[in-house]
Every structure is written in C-alpha cells, then in structure tokens.
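Colleague: Give me a model of this one.
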Amino acid sequence: MSRTSMQDARTTCPYCGVGCGVRAEMQQGRIVGVEGDTEHPANHGRLCVKGSALHETLGKQGRLTRPRLDGVEVDWATALDAVAGRLAETQSEHGPEALAGYLSGQLLTEDYYVANKLFKGFLGTPHLDTNSRLCMASAVAAYKRSLGADAVPCNYEDLEDAELVVLAGSNLAWNHPVLFQRLRVAKTRNPLLRVVVIDPRITDTCELADLYLGVRPGSDARLFTGLLAWMAERGKLDRVYLERHTRGLEETLAEARQDDASVEAIAADCDVDPERLETFFYWFASQLHVVTLYSQGINQSSSGTDKCQAIINCHLAGGKIGLPGAGPFSITGQPNAMGGREVGGLANQLAAHMDYHSPGALERVTRFWSTDSLVPRLPKGPGHKAVALFEAIERGEIRAVWIMATNPTVSLPEAHRVRAALARCPLVIVSECMADTDLLEVADIVLPASGWSEKDGTVTNSERRISRQRGLMAPPGEARHDWWIISEVARRLGFGEAFDYGHPADIFVEHARLSGFENEGDGRRCFDISALAGLDRQGYDALTPIQWPVTRQAPQGTPRLFEDGHFATSDGRARLVPVSPRGPVQALGEHRRFRLNTGRVRDQWHTMTRTARAPRLMNHRSEPFIEVHPEDARELGLADQGLARLEGEDGDYRGRVRISPAQRRGELFVPIHWSDRFSTSALAGALLASHVDPLSGQPESKHGAVALATLPSAWEATLVVAADLDVGAQVRRETGYWARIPMAHAERWQLAGAPAAAERDWLAWLAETLPVAVSLWCDDPADGRLRAAGIEVGRLRWWLMVGPPAELPGLAWLDERFAEAAEGIALEAGQRRRILAACEDGAADDGPLVCSCHQVGQGAITSAIREGDTSVEALGARLACGTQCGSCIPELKSLIEEERAHASHPIPDVEPA
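Modeller: All right, here's what the predicted structure looks like:
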C-alpha cells in the first residue's frame, strides 16, 4: 500500500516504556489523527494525553533538514566525509579510546545495533553508553546480579492477576498512565486486589492506594531489608522454594538483622507510622501473588542497585516470582531502553545481552561479526558509563564524541559542567531531529535525523515485548535514518562489507541471528529471538507484538520468565544478595537544608522538544515550578504561584511556587523538562551532584541538596506575540525570570524582574522590544498595571498585561484572534474593543487546565460539581473530562473532595463503591 493511499496504519508510541500500540489515520501522506490500537496487548486501545497528541507534534517547522559542518549547511557527502575523516584522524593520533558515543532510548533497536557494532566492534572503543544509564541501570545491575540476566520476569497481565501490587518510587498515574488505568480497571474487577504506594510524595497515584507509606527519601532499602527480616521472624519464608532455586539466604538474612529489625526501629528510620508499616509487611508476606512495580524513585540513587536488590530478595524469599501476578517488575522510562540494552548499548555490554566478563563472549561476537576481509577489534573491557564518560571528555581523554537523539547538557547532573566539557571537546557530532536544542550550540557536525512517524524499526517495552515502530511519512528535507547515517560513515571508514544494510529488516535479522549464535539453550543467555531470524522484509513489515525469548521452543514468545525456577546463572539458581542500607551521598547542610526530588509531569516528555509542539500539552503545567510544603513556604515567606529560586551543586533554578501538603516538610520537587530553550534557569540537572551508584553508574538524581529562597521581583507581566514575531532575544533582556509557552497560534512569555513596574516606562520598553507599535493601551501607574496591544493592518500582533498571572483571563479567545491574524483576517469592531480584556464581554475564566485531552479547566469543573455533578462519571458526561486517557481522574476526584469539604450544603458521596 502506498503512502498516499494508506488510510490506517499501526505503529508504536515513542514516549514511555509502556510501549502502547497506536493507530494512525493517514490522508495524502500525512497523519491527521491517532488513537490507541485495540489489538495491541500493551494498551488495548488506551492512550495517555501525550500519545493522543502525537499527530500535533509533527510537521516540518523547527526540524533539522540539512547537515551542518562547523556552522555551515553542507550536502550529505561532505558531512559524512567529515565525520569519517575526523573520527579516523582522532583515532590515529590518540587511539580508539579517544572516541566515544552516547545514545538514547529514543533510538530504534536497529539504530542502536549498528551504532554498537561500529563503535565497539570496528572502531574498537568501549566508550559507548546511553541515556538509559540515567533511568534503568540500577534495575539492570540488580537483575543480573540476582537472576543472572537483564530479564524482567513479569508482564502487564500480572498487574491484573495480582492480589497485591506494591508501587515503589513510581508515580504511575503521571509517568505510565496507561498502566495506571489498567491497574484501576483491575481493581474495579477484583475488589480484593490491594495497592500499596511507597513514595515520599503524595502523588495522583495514591488515588488507588489502600495503604500509603510516605517514607523518608533514600530509606527504601531499609524498608525492604526490614521486610525480609520480618518475614523470617514470623515464618513467612518459602523454605522449599529457597532450598530448590536460590543461594545466599543466610548471609542476606544476617545482614538484614545487623540493624534493629523491630517494626518500631524500621518505622523510625523510614519515618512512617509503625502500624501502617506492619500492615504492609503482613500483606506482602501473606499473599503469594505480589507484584512490586518500581521505577526511578528506586533506581536514581547512589545505592540504587542495592534498593532494587532488596526488593528482589523479598520476592525470592517468599517464592513470589515466576507466577501469574507475582514478581519484581522494573518499569522502564523510555520507549526503547530495553531494546538498546538487548543490542549492547550500555558501556559494560557487548551485544545480545553478552558481557565482557562472560566466558567466550568476546570471541563469540568477534566470530559472528567477522566477514571475508574484516575482523572486528572489540575492546577487552567495559568503557566509561554516562557520568564518567563526560568527565573523561572534561579531562581531555575522550576527544571525539557522537551524540544521538539525546541532550546530555540538560539531562545529566552538573549540567553546566557537561556543557562546558563539550564546548572544549575537539569534535562533537550530534544526530538530532530538531533545529533548536541546547546541545547544537556545542556541536561541530550536525546530522539531521528522522523522527517518530518517519523512523522504521522495532522497540522493546518494559515487559520484553518487541513492537514495530513503522515509518509512515518521509523525513523532511534531507533528514535521514540513524542506521543509514552510521552505515555510511562505516563505509567511508573502510568497513562497508560489515555494514551493507539496505533496510532495517536486514539489521533486525542479523541481531536475531546473533541472539541465537552459539546459544546452547541452557538458559544462561535468555535473550534469544533466533526464531525471528528467518523473517524476510514482508514478514518484518507485518511483525506483530511479541515477547522474548522467541525461540524454536517458544515461537509465539514467552509471557513470563523463570516459571520453572531455573535462572540465568551458572548453576540455574537465583542469588539473594546481602544489602546494607545507605543514605543519599548528597548531604544536607546549614545552607542547603532542603532535600530535592526530581521527576516528570503528566503532559510533558524529557526536554519537551516534541511535547512542546502540541500547545495543549503546555497548559497543565505551563512553567517550571517548585513544590513546597505549606509550613516551609510560611517560614520562608513564599506565596503560592509566586517565584522562588533554588541553589544547587552547579547552578540555580527559578520557578513558580506550588504550595502542596503532598510534600513532606524539608523536601521539594521540581520537574526535569525545562531547559534554556523554555525558561531563564530551570535545569534540574544543575541542582544535582554527580554521585553515582558504584555498580550501575546511575546518578543520584532523586536526592539533591538545595537552598530555597524567594526570587525578588518588583513586577510580573504576560506578553503574547504572533508566532512569526521573533522577539526572544529582546524579551529576555532585563528580566530576572522568563518562561516561553507555545500556544496554538501564538507564543506566550511570562516575565518578571525589576525595577518596580510603577517606575518602568512600559510604553518605551514595548517600542524598543517589539517590531509593531503600540495601538491600544490602558494603564494604572499607581498600581503598576498596564494592558496594551499592537495591531497592524487590522490584525493582532501582540498583547501585554503587566500584573501577576493570577489576573490573567483565559487566553483561548485571544489565541483565536492570533489565528485569524495569521490568515489575514482583520479584527471586527467588537473584537477590537475587547482586545485589552482578552475575552468576550462577560465571559467566565475557565481557570487552570485540568483535562488536557478535552481542554477542560478547573472553573468549569468546579461549577459543574456545585450544580450537582458530584462524581467522575457525571463530570465526564457533562464536560468530557476524564473520558479519554483518564490521567486527570485523580485531579477530578480531588476537586470533588475539596468542594465537598467547603460546600455550605453537603455534597452527596455518589462515587461508585
């Protein structure tokens, strides 16, 4: 079927590790709408708000379309020659270990495979790592140490088959919302299913919790070692399973008992109520079908591997693994973090889940990759992991780095230091989709890459399920697929025979063959998809979702691992490993006395290069923010929605205060998404020190130490400008705080600074800053208030309000006027009179956005509740909120409860039991 005639196509979402199937509606080679694929087993038709807006993030605007060499656009031949030539020159002068690559879970498995093969196999450098190091490395290290392989034993159906689901360090409702909805449905269908949430913050995920443990940050290992000791003390260990299938119990128990193992002592160390803690211990020990779902709150620690291990120890000790509804289940952050690990994307891996220390692995991979005239020269040992890799660049040991589909100048700890190191690096090559990212400022060679809906290959989700991400559209301009770019460079380096790929299917089949190459079937190399090695291109194009291993014995895949109690270790037994709980390395002090937690928000993804292209995704949390406990805010004189400043290891962070009793005292939360492209100073990574787990190399991103203070600002203003007015440089001047917020037809800037608004000549500032003169204005100098607008040939070009954002009207009406202006439609007389008010006469402000799918604000929801719609179902029937992805349902329930608490007349409880 041709692109132009295709009306419906199946692919996979490019966001989190849930790996949702997507159906794309095509018209004339364009995606005009998306919906969840009802036949995909990961999501059964559900999509979160980010997935539902995928078609809104496409388009050529803002894309890289031509290669750049030293700041000048060039053709592909020139760019590829330069990449190959400069890499070869660096290798010749400084050796292979002067070269490095840094990859991403946004790459497809085929891209990853070719990159790993080139860097480790033929350039001979071990220094190839991936941003998956920042989210999954500790979970991987613990699985390998205990189960013998990086092999998640569970699947999503286990959440529905469980009697108890424990969510540890995972805000599932925001970070993996489709799984949250699956769990919600499972709980409705099985009233006996219990959910426990373990998290320092009260998050939207707690809406499903039968029990919440608000633990002290960093105390997770103490909680789970305490659970193990409690189980042993009360005879709750599965002694038969332990004797038949494991080793290390006695040493592990002895270590767990080193500290006071009483419930009271554990509760004190974790800062939770002893009775609630013992309830959790009893529930876990008493049920066989227990799933512990854990994510970054566990992994992102200087002792993350041990925290994961403590969880695995409890599952092994109770025999709660290899069964339906049971197992330790690490939930992946990125769409292809697992696929990248399958092909050796981490610096301590080779390929196909083989490691440097595995007997015979180096020789095996060498034999497999050898051709008639080429023999790979694989390094003899592991390379630098992510943080150490950029430290080696800083020291000058690595002199050339190729970064693909990620932005370490935002995501790594001590982000400013990383940026400075890259600025000094003699050769920085960047493969990127977007034309305006922070990383491009330090790039010597920029290669335009294809993006989602253009890339063609496979991804592997958190439950080991391989799915096709299909190329539905041609890349814009001269953008090319990453596997093609890497292969062309390899050919110029003289390795063409080993990289003679004409299609991603050729790469996938080679990857599948390697997974089964000399794999003796003893279970020690459980990653095996050799049954897919015979796929032709037609079979590859038609590949349906399937879970590895996929072998001759299991041609339809393997939903669950270790069901027979045989593990991927040398003797087939799992290992319980002693864990000694350790606190965060980043210590609090007199000056930096607040513990910092970082994470994602509901509607955004990574550094927002994709999600910010869908304006409705910017409405739920439109600016960087700092969540603060009410008593901490009161003590420091912080006002809700005021501005505050954090000072950390490598810089500061400026954002809006969100006062929230969901925070523990002395603790703060900030989102990871904002970069210098979207705000003054909002790099979460700049607040964190580069402390890493000694085994996994994963940085301690959940445990920063920061100072908090109000950000002095004498004035605040909102400026909305037409999309074609480039005013960024001028607007940023003389502002202590700014945030850029894309709208559907315009761009909004939130500004704050000094001197006092009453002393500032705003009309003069507007004349200096904006290319269109002031047409309308209304000011109150005594209060420092002003509203003004610029109209050109009858069309609205900009709008300004000087005053706090709380005074803003809803901007939808104003955005429509910018849309009309872009089409050349002049304002009507009545509209011109309403421009300064920015709304229709008498229109009500809908308030903060709650439902992104249907753009429903808090004001409309509150009004509906007061008029009698006092259930989520009733609100959905009236306003449609909560009826699509469901991510806003916890917030809807909170609003119902708030109205119930403050209502002059009781609001009946009509929620379903």
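Colleague: Going by C-alpha atoms from here, please, whenever you check contacts or count neighbours.
Modeller: Will do.
Colleague: In the stretch 251-400 of the chain, mark out all the helices, start to finish.
Modeller: 263-270, 274-286, 296-299, 304-317, 337-342, 361-369, 386-395 (DSSP state H, counting those that start in this stretch).
Colleague: which stretch among these comes nearest Ser580?
Modeller: Closest approach to Ser580 among the helices of the stretch 251-400 of the chain (CA to CA): helix 304-317, 7.8 Å.
Colleague: Can you list the helices and strands that the closest one packs against?
Modeller: In terms of contacts (3 or more CA pairs under 8 Å, 6 or more residues apart in numbering; DSSP states H and E), helix 304-317 is packed against helix 137-147, helix 220-233, helix 239-245, helix 296-299, strand 327-330.
Colleague: moving C-terminal of the third one, what's the next helix or strand?
Modeller: Right, helix 239-245. Using DSSP states H and E, the helix or strand that directly follows helix 239-245 along the chain is strand 246-247.
Colleague: What are the contacting residues of that next one?
Modeller: Strand 246-247 is contacted from outside by Leu316, Arg573, Ala574, Arg575, Leu576, using CA atoms under 8 Å, 6 or more residues apart in numbering.
Colleague: Quick check: the second one vs Ser660, distance?
Modeller: For Arg573, the distance to Ser660 under the criterion CA to CA, to the nearest Å works out to 47 Å.
Colleague: same thing with the third one?
Modeller: As defined by CA to CA, Ala574 lies at a distance of 43 Å from Ser660.
Colleague: okay, the two: which has more neighbours?
Modeller: Neighbours per residue (other CA atoms under 10 Å) separate Ala574 from Ser660, with Ala574 holding more: 28 against 18.
Colleague: Excluding chain neighbours, give the residue nearest to that one in space.
Modeller: Spatial nearest neighbour of Ala574, chain neighbours left out: Thr246 (4.6 Å); criterion: CA to CA, 6 or more residues apart in numbering.
Colleague: Here is a second sequence; please produce its structure as well for comparison:
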Amino acid sequence: MKRDPDAFPLASDPLPASTTVRTTCPYCGVGCGVLATTSADGVVSVAGDPEHPANFGRLCSKGAALAETLSLDDRLLHPEIGGARASWDDALGLVAGRFAETIAAHGPDSVAFYVSGQFLTEDYYAANKLMKGFIGSGNIDTNSRLCMASSVAGHKRAFGSDTVPGCYEDLEEADLVVLVGSNLAWCHPVLFQRLSAAKAARPELRIVNIDPRRTATSELADLQLAIAPGGDVALFSALLCHLADVGAADIRFIARHTNGLAETIDAAAISPDELPAATGLALAEIETFFDWFAGTAKVVTVYSQGVNQSVTGTDKVNAIINCHLLTGRIGRPGMGPFSVTGQPNAMGGREVGGLANQLAAHMDIGDAAARERVQRFWQAPTIADRPGLKAVEMFEAVADGRIKAIWIMATNPVVSLPDADAVRAALAACPFVVVSDVVRETDTTALAHVLLPAAAWGEKDGTVTNSERRISRQRGFLPLPGEARPDWWQIAEVARRMGFADAFGWDGAGAIFREHAALSAADNQGSRDFDIGGLAGLDDAGYDDLAPVQWPVPVTSQPGDTAPKRFFADGRFFTPDGKARFVPTPHRPLDLGAGNGFDMVLNTGRIRDQWHTMTRTGKTARLTAHIAEPFAEIHPADAARLGIDAAGLVRIASRHGSAVVRALVTDRQRPGAVFVPMHWTGQTASAARIDAVVAPATDPVSGQPGLKATAVRVAPFAASWYGFAVAATRPGTIAADYWALARARGGFRVELAGAAPVDAEQLLAGLVAPEPGDEVLRYQDAAAGIHRFAVFRAGRLIGALFLGPRPVAVSRSYVIGELARGDATAICDVSRSGEDADRASSRESGAGARLRLLAGRGGAAEPDTGAVVCSCFDVGVNTIVAAVTSGAAISVAAVGAALKAGTNCGSCRSEIGRIIDAHRVQKAG
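Modeller: As a prediction, this is how the structure comes out:
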C-alpha cells in the first residue's frame, strides 16, 4: 500500500528508495519477524523474515496483509480538546494539570492508567514508572489482564515468579502436545504451522485438543475432547491422581525440588463416576488421554484463553502445572507447560510491571525490599506500596467515583471489557477522560475529553517480547503522520509538566530500554528470573541493530548465544526455599447463575482474519472477505429447540446486555453453548458488541474476567425484511435495526435487516446517497417485499441494494466484483474485460449485464465463487468445492496446486481440508 502524501502532512521526508526494514508483527504473541520494504514510489510491501527464529519467514493471513492497513483515512492526526483541534502544549498541559489537581484533592488512587498489550515495552515502562514511582499509586492495569493474568498468577504460585519455562522448539520436539483452550490454528497461526510441519515430519507425534468446540485446530488432533465449560480443573486434577496411581511420578524430582504434593493430591481427588459429569466427556476418551499422558515422556501442554479467561483460570493453570511437576516434565526439550499469549507484547508488559499487582522487572509490589530497590533505582519521591485496581475493578471505581481521572492508551475498553455498557456509562460520567489512540473514531474515543494522536505500527520504534520470552525490535519504516507521537513521548511530556522532568528525560526509545535492562540486573545475581542486564550497555547503534534475543541475558551471557533457553531443568525455582509448589486445585462446579431462561452458555473469542476491535484488520477487504459479519455458532439441536433458522438472526441476552448477530448452525458447537467472536464494534455493527453481554465476574486470584462462560438466553430476532448492499463510499446513515458493515473491494458491503416495514428509498438514500444525474435502476415487487436497486454515476457502479422478506440469495462475490470493477462498460466490453463472447459489447448484452446485476447473479460466465476461504488468493468455497467434486483436486495439496489456496500463509488449510472431507464423497458416488 502507498500512503497518499497529499492527504495529510507528513512529519518528515520519505525513506530512501527500496528500503527494507526488519520489524515485528503487531498481532498475536507468536512475535513473527517481518520484512517491510518501501519502494521508490512509496509503496510498502511486507514479507516474513526468514531469519527470525519465531517464524522463519512464515506469516499468517493478518501478517501478510499488514501493508494494506497503513492508510491514513481514519487516523487521529492531531490533539483534540473537547472535540476541537488543539496544540500539543495545550493538550499535554491540560492532562498534567488535571491529573495533578485530582491527586492533590483526592489522593493518588483517584487517578488511573489503562494501557495495552499493543504498547511497546518502552511505552509500558514509561507509564508504569510514572504511575507507581512518581504518582505513587498502583492504579495502572492493562488489557492484557483480559488475556493472560491467570497464567501470571499460576506461574507465581507454582514457581515463585512469572516464568514461562519453555520455548517454541519444545512443540516440535515433543511426542505429545496437549492443546487446552487454544484455537492455535486461528489465534496463533504461525505456531500452528510449525506444529503442523512437525507432525507431517513425525506422524507419531500425537496431538490432543481440549476445547468445547471443534475448531480449525481440531483438524490436526488425534483426539478431540469437547470439554464442558468449567471442566478443566476436574480433568487435570483427575489426571494428577491417575499419574500418581500408575507410577508416572518422578519421585526424585518431587522430593528434591517441590513442596505440597500430599495436600494437592487430596484436593484433586474426584471419583471416576463423577468425572464424566464434571467434564462433559465420556470415560473412554478420558482414559485414552490419561494413558497417552502417562505413557509419553516428552509432553508439552499449550494453553491459552480458554484456560485463562475463566473465574477459575488460575486454578486451571495450576492444575496443568501440577501434572508437569509430578512427572518432572518441565524445562527440558519437548517438556513443560506453555502459556501462549494473545497480544504482541503481553510479555513485555509483564516484564516492566504493566499489571496493577506488579513492580517493574518481575518484582513484587508486596515485597518491601523490592519496593525500596525500585524506588532507589528510579530516585522516585514515592512508590506504590500495594496493588492497584485490576481492569474490571478499575472501571467499577470509575463508575462509583473513586477514580476521577483516567488515561486510556492503545485500547478500546468500551468494546473489550465485560459488561461493556456499564464501562461506557462509567466513562461518560467520569470527570476527566484522556484517550491516546491511532484511530479517531472508536467507541472509547467518543467519550474522551482529550484525544492524543499516537504513533502506529510502522511508525513507532521499540521492543516487544513474544510468548517464548524472545525480545524483538519493532522498527519504524514510515514517517510520523500529522502530529502523531510515540506513547512513551506523551507520557514523558506529561511527567515533565507534573514536575518530574529529570526522571523522564529520555531522548529516544533506546534510552528507555537501557534503563529497563539495568533495572532488571539491579541486586539480582540470579535471584530473579528476569535479567537482561547484558543488554544495558547497548548504545543507540547497538539498540538499532538488536537481533531477536531470548531472555535471560545476564551480564555474564555470551554475545551471539542463540541456543534455546529454558528454565527449571535444574530444579531451581524462584520461591524462598528454591522449590516449586504444588497448588491444591479442588474442582468447583461452574455457577453462572443460570435460570429464568438463561439456559445457554456464551463463549467468546477470535476469528482467523480479524484482530481485537478491527481498527487495523478491518481496513483491508482481503481480511473482511472471509467472515464479514458477526455470528453465533449454535448446535442444530439448540437451533431446532429455539426456532432459529440457519442464516437467520438471533438475539443473545444476559442480565447485563444483549447483541444481535447472524446464526451459524453447526454440529461443531457443543449443545447448550453458543460462540460469538469479540471483534465487532459500534462502528462496524448495529448491536454486536458481545462483551456488553458478558458478565463481569472475575477470578479471585488473578482478577481476569470469565469471558468464556456467561449464562444467556438465545432467541430468534424477528426480522420482517433482510438486505444486502454495496457502496463505493462508507454509508452515512443506515436505517435498519440490524446492520453489519465491512470493507469490500471497491468500497463497503453491508448486511441488513429490520423488524418494522422498510422504506426502501430512504434506506437507499442513506446507504448510497444518489445524486441528481445518477442513473438508478430499480426492480420492485412491493407486494412480495422485494426491492432491488443499482446506482451508476458517470457510467460507474457506485452502489446496489437488495431487499427481501428472507435473507437475500444474491452472489455477494459477484456484486462486490462489479463494484470493484467500477466502470460499467467493462461489464459488457469483451475487448476490455476478456470475458466470454456472450458478454460482447452490444447494447443488448450490456442491458443483460445490468439485469444480471439487479438479479445478483453473474450467470454461467461468472459463477458464484462463494464466501472467501483463502484470503491470500481470494479463493471462494464454491470454487474449491467445484475442484473437489470434479476430481481435479481431492487433497489440500492438490487444491493448492490447482487454485493456489492454502499455499501462502497456510491459515486456511484446515478449512480446505473440511471442505474436501464434506464433498469428495460426491465424486465417489
């Protein structure tokens, strides 16, 4: 993609021609290396970095499309106060002044920072230092609280430190990989590709997938365990007892290096008769899993949000770790518990104390010696002496007035936090709200008194740490647009105006990193896990050139050491006595407060091609083509019981809020449960902010909310009409009860529905806004409720609208293709389009083409390709089905050879495999 230099002023001259910069992907915690190349004409392209040890050149669909997300059309480019443009000096002065006044009147705990795993480590460090060391409050927390706080708590209970023991190579070296609550194929695709390649090379490698849903990850599994919500603790507690009973315990390791086994075994006891009910699994499949785990020495257990995002998440983590401690399978190649993080720098935030209950450098806020050490190092006037408010608590404190000023940075809590409507109401009533973001219009920026424009990926400079503790550089390759500035700079400037200039006088990200590294080594000598003191001496050139490096990197480390680093193989832990702790985790049945019609369990999560609230991935039509509107996966039995039609609309309601989404009826869902992705916002759908439905209950240890289990009622949404539209420009108003908006080639696409009768002309005016002189083609059957419009301006299609009493059966791919083609003469001019002779450039065929457009079908010359499966090469499901049923391609490799689908990022291969399995029987028949 090329940025338009005339659209907005740029802060500096473009980089030289054909410059390639090594940087890091800003999406999940895999931390893939990216090569970003800026050509002579300003066009940016991206590719995987073959030298980066996380991905070795691989990228997923999101990473491969990064260059398409760099446009400036929706950017916040200058500070604003009360919605009006302001100078940086005025905006920063107001922020510093209001925070200082609030602290003076109400104390340091009356203010808060809410930050993000999208921060670079240097940004995180600056924010934590200001809040905990100079304001003197623990009230800084992060959206990573929603992602991996239970892992942090579980690690600290078991190991005495927040230490991830292993590395990515362990997945490839294991003989059994257990995936728990992790749709690795969609949420960490490159790691899934590495695992897939390992299994292809060693088919004897077994994979167990523990998940209530059959996901894309399930296609690789030898055993799928469709566990009931809340059943993980019971399963792993029973596994612990089984391992002890069959002699799989490492008695020597336990005796020398652990404490607490006896009471943990007592708490774990659950009878075989109770286990199926507690887990929702058949006893036979439980026994198979237990036998494989007991009989395999090299076991890695990979877990993610399905474990963490629970009101018993910390116990789930410890139940998993207990099994590895019992067998001594930790810290050695191919062995260990492995938490994979959801955000690119969740780990970096943990390193610098981005969570409310941490100090910097993995030190504990409850440790007086650690507090003294950090305060002395920072030369700070004070230090927070107790944990601050965790994310959900923080916004409850905003609601009840305890927090009177809050600065939200690089996140969108009005969409992502549970009970999101209450979060919105809290911010609306808060006396002073500051938001730093790259995007002008979000659900959260709408509530800000002050908006501060931040640097985005491709512009900012710093480091991130991935799930295997590997620090990588994120480097800028684009100039800062408008008045956007890095987050660390904004924080430092506010600190300076609050009177702390000497402590925040950094001249760049490298200076912050050196301070961070030096603090990690202060009074350490191996007593703490996090130590990167060996990097504290980097000058700016060394920082600029820093290659990916896995910590620890103490001063005594050897330069250029790239061997995988693991913890705990020597049996040395970071507890006071140096021993790991078994943690009792009794099974507690999940109590969601069901009843009164709230008889379904809502599970939320991600989809393959989107990221968080879509402020980046939603900008490219390539990524919205796979799944363009919010949906709910529901089992056929539940759909029949509730009167829900396939592709109909459903309302999902809890005691906190409701959402309306499309029904996806599938037996891949567990009966009694419903899955809805969390990406849609007030900018992209009428009522699909699913976290407004989620209960705000949290884990009592970690404070992480239970985003995976809320009692809901599900019912059909009574629509009297449905519609589909395309428009060359973003619609202004959408007069519909239900709508979902997405980028499409040539403009935008919209799915529509309404309860009351539709005014078709009014709806068209809001969606397409025809002007005098535009040509509007109409087909209307008012009695049947059918309305179809196509609008042309100067011979170019600028919009189309299709309405009917049922979900409209038009070829989305064909209509979007006509919008992308733009020039209406190309519809019928064979010399320009290269189409078949029956599309020859005659008035008759041109009229026929326009009639086909109103019909929503391209005819035999342009068959419906169906919903996009392969985003990289725009290959639709119908195209793949045709190749399979014709016999031209009956394997994933053959589909790739024939259509290219699945041959680039590989994220769609599981889906292609399911299509083949479903349709090749037709050829056999």
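Colleague: residues in the second structure aligned with stretch 295-315 of the first structure?
Modeller: The aligned range for stretch 295-315 of the first structure in the second structure is 304-324, by TM-score structural alignment.
Colleague: can you put the helices of the stretch 251-400 of the first structure in TSV and add mean neighbour count and distance to Arg621 of the first structure?
Modeller: Formatted as TSV, those follow (neighbours: other CA atoms under 10 Å; distance: least, CA to CA, whole Å):
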stretch	mean neighbour count	distance to Arg621 of the first structure
helix 263-270	19	31
helix 274-286	18	33
helix 296-299	28	21
helix 304-317	28	29
helix 337-342	29	26
helix 361-369	16	48
helix 386-395	20	30
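Colleague: ok, back up a step: among the contacts of strand 246-247 of the first structure, name the ones in helices.
Modeller: Among the contacts of strand 246-247 of the first structure, DSSP state H puts Leu316 in helices.
Colleague: Which of the contacts of strand 246-247 of the first structure sits closest to Ser146 of the first structure?
Modeller: Among those, and counting by CA to CA, the member closest to Ser146 of the first structure is Arg575, at 4.5 Å.
Colleague: so what corresponds to that closest one in the second structure?
Modeller: Under the alignment (TM-score structural alignment), Arg575 of the first structure maps onto Arg581.
Colleague: shouldn't that match be in contact with Arg157?
Modeller: Yes - contact criterion CA atoms under 8 Å: Arg581 of the second structure and Arg157 qualify, at 6.9 Å.
Colleague: Can you list the residue ranges for helices in the stretch 701-850 of the second structure?
Modeller: According to DSSP H, counting those that start in this stretch, the stretch 701-850 of the second structure carries its helices in the segments 760-767, 812-821, 830-833, 843-855.
Colleague: most tightly surrounded among those?
Modeller: Comparing these by mean neighbour count (mean count of other CA atoms under 10 Å), helix 812-821 ranks first with a mean of 22.
Colleague: what about Leu642 of the second structure, distance to Pro636 of the second structure?
Modeller: 10 Å.
Colleague: Apologies, that question was intended for Glu862 of the second structure.
Modeller: Between Glu862 of the second structure and Pro636 of the second structure the computed distance is 33 Å (CA to CA).
Colleague: about what we covered before: with distance to Glu563 of the first structure added, can I get the helices and strands packed on helix 304-317 of the first structure in JSON lines?
Modeller: Converted to JSON lines, those look like this (distance: least, CA to CA, whole Å):
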{"stretch": "helix 137-147", "distance to Glu563 of the first structure": "13"}
{"stretch": "helix 220-233", "distance to Glu563 of the first structure": "22"}
{"stretch": "helix 239-245", "distance to Glu563 of the first structure": "11"}
{"stretch": "helix 296-299", "distance to Glu563 of the first structure": "26"}
{"stretch": "strand 327-330", "distance to Glu563 of the first structure": "11"}
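Colleague: does Arg22 of the second structure count as helix, strand or coil?
Modeller: strand (DSSP: H, G, I helix; E, B strand; the rest coil).
Colleague: isn't it right up against Val46?
Modeller: No - Arg22 of the second structure is beyond contact range of Val46, at 9.9 Å (criterion: CA under 8 Å).
Colleague: what's the overlap in contacts for those two?
Modeller: Val34, Leu35, Ala36.
Colleague: OK, contacts around whatever residue of the first structure lines up with the second one?
Modeller: The alignment partner of Leu35 of the second structure in the first structure, by TM-score structural alignment, is Arg23. For Arg23 of the first structure, the contacting residues are Asp8, Ala9, Arg10, Thr11, Val34, Glu35, Gly36, Asp37, by CA under 8 Å, 6+ apart.
Colleague: Now the residue mapped onto the second one from the second structure: closest residue in space, sequence neighbours ignored.
Modeller: Pointing back at Ala9 of the first structure there. Aligned by TM-score structural alignment, Ala9 of the first structure pairs with Val21 of the second structure. In space, and not counting its chain neighbours, Val21 of the second structure is closest to Ala36: 5.2 Å by CA to CA, 6+ apart.
Colleague: For the helix or strand where that neighbour lies, give me the average deviation versus the first structure.
Modeller: Assessed by DSSP H and E, Ala36 of the second structure sits inside strand 33-38. Its matched residues in the first structure lie on average 1.0 Å from strand 33-38 of the second structure after superposition (mean CA distance after the TM-score superposition for the first structure).
Colleague: how far does that strand sit from the chain's center?
Modeller: Chain-centre distance of strand 33-38 of the second structure: 21 Å, with CA atoms, centre = their mean, to the nearest Å.
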